[in-house]
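Enquirer: structural data only, the sequence is not supplied:
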């Protein structure tokens, strides 16, 4: 076991007995799952020292409100085989000065393709083969020797999280980013409010939570927290 994997296990395993086992309300993986084809780079390769990490989780009801007809989001938003609350977007390495390493060379035996076995394992956590390929190609190649190791690490951290009652928060007419951070920190006491970044769209709807970590995977204050505590937040309700 490498140092990175050992650090993750030491942090998330104590939290697992009280963590929600899965964030999907219902999820059935298709019988046939193909490898995820390599993603097209959206920027240049960049080798930089890793100084921190961000764990990003997406609020699927808001995402699906605008992506329900997107073929790449069919499994997440089609409603036939899966219904989701928060899903794992990715585990990202960060560097200083607002930059990050990306699109690093995939060293043998790793490839840019995400194997079918890994896609199958991850579909109820990150319900998009296209996104899995992108996360491995852009971020995972800079952090881990294989897709399996990268996604195992990210999924372990995600599955250790708990989430507040999102439908109850959705009913609040005066919800603020600060109140949401307080609710999240209350159910995840290892995360102080300063380590919880929130991404909201122009209409104030919650899109993502960005959880900031140091190089030992301990929560740390975010350099960029997104929405300020005073910002109003709307939450798309979760379908039951």
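Expert: Okay, I see it. Only a predicted model underlies this, so the values are computations on that prediction, with no experimental measurement involved.
Enquirer: going forward, measure contacts between C-alpha atoms and count neighbours the same way
Expert: OK.
Enquirer: scan the chain for its longest helix.
Expert: In the chain, taking DSSP state H as the definition, the longest helix is helix 147-159.
Enquirer: which SSE is immediately downstream of it?
Expert: Sequence order places helix 166-170 as the next helix or strand after helix 147-159, per DSSP states H and E.
Enquirer: tell me what that following helix is packed against?
Expert: Packing partners of helix 166-170 (3 or more CA pairs under 8 Å, 6 or more residues apart in numbering; DSSP states H and E): none among the helices and strands.
Enquirer: return the set of buried residues in the helix or strand just after that helix.
Expert: Next in sequence after helix 166-170, counting helices and strands by DSSP H and E, comes helix 177-187. Neighbour-count burial for helix 177-187 flags 177-186 (criterion: 16 or more other CA atoms under 10 Å).
Enquirer: hold the first one in mind and look at this next one:
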């Protein structure tokens, strides 16, 4: 009887094994495949910008007609007597080229300045420090806010964000970016180079100013949305010399 019991048990084992073999295997853990991104959480660099995304609109000022962006050639200033009072811009080891002198609210005739504002006159370092690469001293930043930014209808942070956007908009022609030798050229030729480098900019919207026989500033007129626009009064103040000097970058 024991022999039959053993055979019966062995038969049951074989039957169970056959049934188990017909069962489906365990499903794998649910995880995204290498080409499945539906469940992935991309990092900051993994997300491509939307083809329809637009840059943020600049904050809109009010109470004036347009802006003048004044770009100053630092080597000219640093050869002047005033340089000794601005070591942040002209001290040892400093080597600035084009800097933002200011973004000035302007009217078709004349301009507002030193306006009353609930923002007060002092620019916190927390705001100014982000501009020191284009406006190299807190003294300049504070002065520009009090005289010009206060008339923009904007708060300090929005105004200086706009200064940055305006500066970033302008392309400096390569020949005037960092000249390492003294250049002598006509104001009209400088204007034409800036016009070629900045599509949409016209001769009636730019002025080259001079400090005696040297270049002083490039002044470019922008509407309140930072588009190029004409400005006859500003253009009329362009340097009238036939040739001016551009000192080399330090």
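Expert: Arrived safely. All figures in this text were calculated on a predicted structure; none of them were measured in a lab.
Enquirer: quick TM-score on the pair, please.
Expert: After superposition, the two chains reach a TM-score (TM-score structural alignment, normalised by the length of the first structure) of 0.71; 191 aligned residues with a CA RMSD of 2.6 Å.
Enquirer: rewinding a little: report the two of the buried residues of helix 177-187 of the first structure separated the most.
Expert: Greatest spatial distance in the buried residues of helix 177-187 of the first structure: 177 and 186, 14.2 Å, computed using CA to CA.
Enquirer: buried residues in stretch 175-182 of the second structure?
Expert: Across stretch 175-182 of the second structure, burial judged by 16+ other CA under 10 Å covers residue 176.
Enquirer: cool, stretch 151-166 of the first structure as well?
Expert: Going by 16+ other CA under 10 Å, stretch 151-166 of the first structure has these buried residues: 151-163, 166.
Enquirer: and those residues, which is closest to residue 86 of the first structure?
Expert: Closest to residue 86 of the first structure, out of all of those and judged by CA to CA, is residue 163, at 8.4 Å.
Enquirer: dump the residue contacts of that closest one.
Expert: By CA atoms under 8 Å, 6 or more residues apart in numbering, residue 163 of the first structure lies in contact with 184, 187-188.
Enquirer: at 7 Å what do you get?
Expert: For residue 163 of the first structure, the contacting residues are 184, 187, by CA atoms under 7 Å, 6 or more residues apart in numbering.
Enquirer: what separation is there between it and residue 185 of the first structure?
Expert: Relative to residue 185 of the first structure, residue 163 of the first structure is positioned 9 Å away (CA to CA, to the nearest Å).
Enquirer: ok, back up a step: what's the matching range in the second structure for the longest helix of the first structure?
Expert: Matched against the second structure by TM-score structural alignment, helix 147-159 of the first structure falls on residues 156-168.
Enquirer: average distance between that stretch and the first structure?
Expert: Mean deviation of stretch 156-168 of the second structure relative to the first structure after superposition (mean CA distance after the TM-score superposition for the first structure): 1.0 Å.
Enquirer: from the chain's centroid, how far away is that stretch?
Expert: Relative to its chain's centre, stretch 156-168 of the second structure lies at 8 Å (CA atoms, centre = their mean, to the nearest Å).
Enquirer: returning to what we had before: any chance of a markdown table for the buried residues of stretch 151-166 of the first structure, columns distance to residue 124 of the first structure?
Expert: Below are these laid out as a markdown table (distance: CA to CA, whole Å):
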| residue | distance to residue 124 of the first structure |
| --- | --- |
| 151 | 12 |
| 152 | 13 |
| 153 | 15 |
| 154 | 13 |
| 155 | 10 |
| 156 | 13 |
| 157 | 15 |
| 158 | 12 |
| 159 | 11 |
| 160 | 15 |
| 161 | 15 |
| 162 | 16 |
| 163 | 17 |
| 166 | 19 |
